[in-house]
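>>> this is the structure alone, sequence omitted:
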């Protein structure tokens, strides 16, 4: 059975640290604590006094002052790891934590998970090839020497950096090292930790290199573990659930996130709000619980992106300079069917094909596998189609040798709709207004990754109104856009009323339009 030595880096909230240590060691696990040397000495004394009789707790053999982005964070971790290796010979795994982390699974589940997965869990992506670093310095973190703290010594940090860059004072990365990057929250097997410590003693050149890199807690262990352990034994992921906002700040969890956290495929979560007292209480009881069954749905990240992304409206596809004067053609007619229920739009399109000879294509800007002719590669990905939308549409008109073309679009594609409506060609639109039952919305949430088979009922009940309002919002945006040639079919309307909209949209006779609209299966789910 796995026995875990938790490596805890902390600098505040001694009461929370004491409780965390007591919870995690109560079931037989261990903890090695590094309490920042720059923190309140009374707090450290309080921790040591409260845990003095707990032989499952030890402390880093040396305490140092830590600063964000500095080597000191890595050195503090190494001190705590060295103490844990010496103090806990029965520990099979070493798990990196912060004072803001809490278990979101029971010890029983956690130990069984580690027994079933003989591997090291650490994010370890290629530093240069991956897109882990989104903005800011990349190569500069490594090839220049960083001696100062960017947050507390900003002038010195950037003066030193700019001087090195100005005079070309760079250095090489050690030849046999492939620098990797990832989250600092890892879980490593004992053998791996011992290999890493051996490496630190043998490779002084690598240690010197990392001591003056910037933000080495994102690269040091990630690089060394990949160097000493076969890649087949590494799971490039963290077992700690954490999310970041668009501004690079970690998302904080509160009392109402309990069910969400338990349903994620992770063992711990970060960051738990200090004010989330009920959440802390429930998670604290959970770690010692026995026989708890967890339903893993793992929708947390996609759900957060969906909820925080609402309302951020901008031109997602800015016009390229070569498309400024482009047009589909003054004599051409582009007819767009707009519907959130794609299966309904596809049925309407099929009926249109049966009654008219107008070429009709399905969701070419939403579904990668929509059948399209070979247009020289422009049709291969959704990204290319969206970027070169007018060129794509012109080529489709030419391919089908027609001046009339029908395509389907999702109501969320309002930017594309506005772009085509502004073209010098004739653009007509048909919005199909459908009803959305709770069952349909749940299915939609699962299809787009907002929920899973194991998502709790409470989570779904909170999510459904948001999804429903989002769909209403998309329809309102289309209405507010004031499109000139916009018709509307409604699920609750009769065939005669919908036939009028179809006749105007397609410019066909009322009889042919009624032939399309009278199909009783169009709106079936």
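Yep, that arrived. Keep in mind it's a predicted model, so treat the numbers as computed, not measured.

>>> going by C-alpha atoms from here, please, whenever you check contacts or count neighbours.
Will do.

>>> just checking, next helix/strand downstream of whichever helix in the chain runs longest?
Ranked by number of residues, the top helix in the chain under DSSP state H is helix 457-480. As assigned by DSSP states H and E, the chain's next helix or strand after helix 457-480 is strand 486-490.

>>> check what contacts that following strand and list those residues.
With C-alpha atoms under 8 Å, 6 or more residues apart in numbering as the test, strand 486-490 has contacts from 428-434, 497-498, 501-502, 504-505.

>>> can you add secondary structure and neighbour count and give these back as JSON lines?
Formatted as JSON lines, the contacts of strand 486-490 follow (DSSP: H, G, I helix; E, B strand; the rest coil; neighbours: other C-alpha atoms under 10 Å):
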{"residue": "428", "secondary structure": "strand", "neighbour count": "21"}
{"residue": "429", "secondary structure": "strand", "neighbour count": "25"}
{"residue": "430", "secondary structure": "strand", "neighbour count": "21"}
{"residue": "431", "secondary structure": "strand", "neighbour count": "25"}
{"residue": "432", "secondary structure": "strand", "neighbour count": "23"}
{"residue": "433", "secondary structure": "strand", "neighbour count": "19"}
{"residue": "434", "secondary structure": "coil", "neighbour count": "15"}
{"residue": "497", "secondary structure": "helix", "neighbour count": "14"}
{"residue": "498", "secondary structure": "helix", "neighbour count": "22"}
{"residue": "501", "secondary structure": "helix", "neighbour count": "23"}
{"residue": "502", "secondary structure": "helix", "neighbour count": "25"}
{"residue": "504", "secondary structure": "helix", "neighbour count": "19"}
{"residue": "505", "secondary structure": "helix", "neighbour count": "22"}
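
>>> let's bring in a second one:
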């Protein structure tokens, strides 16, 4: 009978990881855990304390710091796989999971399912001939070397890419390897996993090649399985059910998706909402059940397309999170810097980025050219960003894989501030008050189209008081709105006062906040 060794990559929520491990191993299956080395030591100690006595749980001997799109994810997977192969000689299958996955069938059903066919379950499509990559880079992922993280080291990532491009530093793919691509959620037989471990110890050139490709967790295992295993022994599919919205983001499942999930022809589902406690309870009990029969209708994808196509509001079957009532996450924290002088806010954000590593986005609702990642076209115009504002914010939290995000918004956008402050997430505002000279206001008039190069001085003198009043009116509206978490720094404040407000806004120690407050020429024009 099949015995599954689950390979769990995780980085947060130790309580959920412990429950997941206890649930999956209670029926005789195994688990190897890699807990991200970036996570807090206390969280890892909590997991070890709870699971060290469980003989069906082991841990990767070496933990690595993982980053999206990096080789580190593959390295973490290999470390956990190696630990599982050594610790669990009776394991017949190795199943890749994340902390957001849960079983949607019983262990009894899963074991019988795997016993039915002697194959590996992994999506594995031809990298160049298939349309698995819908938009963005394709060949560039492979023929150029990528040493930096695209999300956290963006400047270095693109600088090195452009340098290689200019110098023509393309590299060749190993001559005997046909690169494949597919979902990272696979289930492989023991002999396949052992062949992969043996292959990488012999073919260091292949490992070196993939270690500097971009998003190798979508290509490494997919390529090696096709290289090592006959096609007749590969079922080109994942056993983990997941759906994507029309914006390219994973659909999250909630309490009322239980019946839908059970009807899908999959063993696990991703991703289960952290708030879906009742769904998690029911699915946990289901895995240990015996004699449960499942009516497979497999209508999940078609139902989702139908309901989202009609624009149905609500969560049941089709969470349209860009609707007005949607939230971008109860546990998340949105920090908004409100400033009329955009160059001052950008200077402040750059200093915050250097000091804290909190992801920041500059004036995304005001500047058409503000940098945003590819989020499936929702980011392509100011109109779309405003129309799907909450969707956009939620997608940015997911993109940066963070619970804290800083954005800049012009004080004229009081509607955005009011909307975001009504969200279930914690929203903090930092109002940056600047002094406005006549020269600055004249420049501002030119930027917004109120004046040109040949506007008479008399006309400028007439409109300057009106412009100054408009700016003051925007500031007054923010004060009158009664926002609960509003801090304010002024150009005329002493560094100590500025640091105190920044410390509260960013939840930083006073000395760190003082480093930011003492930024040279912060308010200079």
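All right, it came through fine. In this text the structure is predicted, and so the values were computed from the model without any measurement.

>>> what does the longest helix of the first structure correspond to over in the second structure?
Across the second structure, nothing matches helix 457-480 of the first structure (TM-score structural alignment).

>>> next, the angle from that helix to strand 486-490.
Put simply, helix 457-480 of the first structure runs at 140 degrees to strand 486-490, going by axes from the mean of the first three to the mean of the last three C-alpha atoms, to 10 degrees.

>>> for helix 457-480 of the first structure, which positions count as buried?
Buried positions in helix 457-480 of the first structure, judged by neighbour count with 16 or more other C-alpha atoms under 10 Å: 460, 463, 464, 467, 470, 471, 473, 474, 475, 478.

>>> so what's the corresponding residue of the second structure for residue 143 of the first structure up against?
Residue 143 of the first structure maps onto residue 143 in the second structure, with residues paired by TM-score structural alignment. Residues in contact with residue 143 of the second structure (C-alpha under 8 Å, 6+ apart) are 170, 171, 172, 173, 213.

>>> ok, of the contacts of strand 486-490 of the first structure, which one's closest to residue 44 of the first structure?
Comparing the contacts of strand 486-490 of the first structure against residue 44 of the first structure with C-alpha to C-alpha picks out residue 434 as the nearest, at 61.9 Å.

>>> check for me that residue 38 of the second structure belongs to a helix.
No: using DSSP: H, G, I helix; E, B strand; the rest coil, the assignment for residue 38 of the second structure is coil, not a helix.

>>> from residue 16 of the second structure, how far out is it?
Residue 38 of the second structure sits 18 Å away from residue 16 of the second structure, taking C-alpha to C-alpha, to the nearest Å as the criterion.

>>> on that earlier part again, I'd like the buried residues of helix 457-480 of the first structure as TSV, with distance to residue 290 of the first structure appended.
Putting those into TSV (distance: C-alpha to C-alpha, whole Å) gives the following:
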residue	distance to residue 290 of the first structure
460	27
463	30
464	33
467	36
470	40
471	42
473	45
474	46
475	49
478	53
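
>>> scan the contacts of residue 143 of the second structure and report the most crowded one.
Sorting the contacts of residue 143 of the second structure by how many neighbours each has (other C-alpha atoms under 10 Å) puts residue 213 first, at 22 neighbours.

>>> contacting residues around the closest residue to that one other than its chain neighbours?
Leaving aside its sequence neighbours, residue 213 of the second structure sits nearest to residue 142 (C-alpha to C-alpha, 6 or more residues apart in numbering; 5.2 Å). Counting by C-alpha under 8 Å, 6+ apart, residue 142 of the second structure makes contact with 173, 210, 213, 214.

>>> who's in contact with residue 211 of the second structure?
Contacts of residue 211 of the second structure (C-alpha under 8 Å, 6+ apart): 70, 71.

>>> how about it, what's its partner in the first structure?
In the first structure, residue 211 of the second structure lands on residue 211 (TM-score structural alignment).

>>> count the neighbours of the closest residue to residue 177 of the second structure other than its chain neighbours for me.
Leaving out its chain neighbours, the residue that sits closest to residue 177 of the second structure by C-alpha to C-alpha, 6+ apart is residue 227, at 7.0 Å. Using other C-alpha under 10 Å, residue 227 of the second structure is surrounded by 16 other residues.
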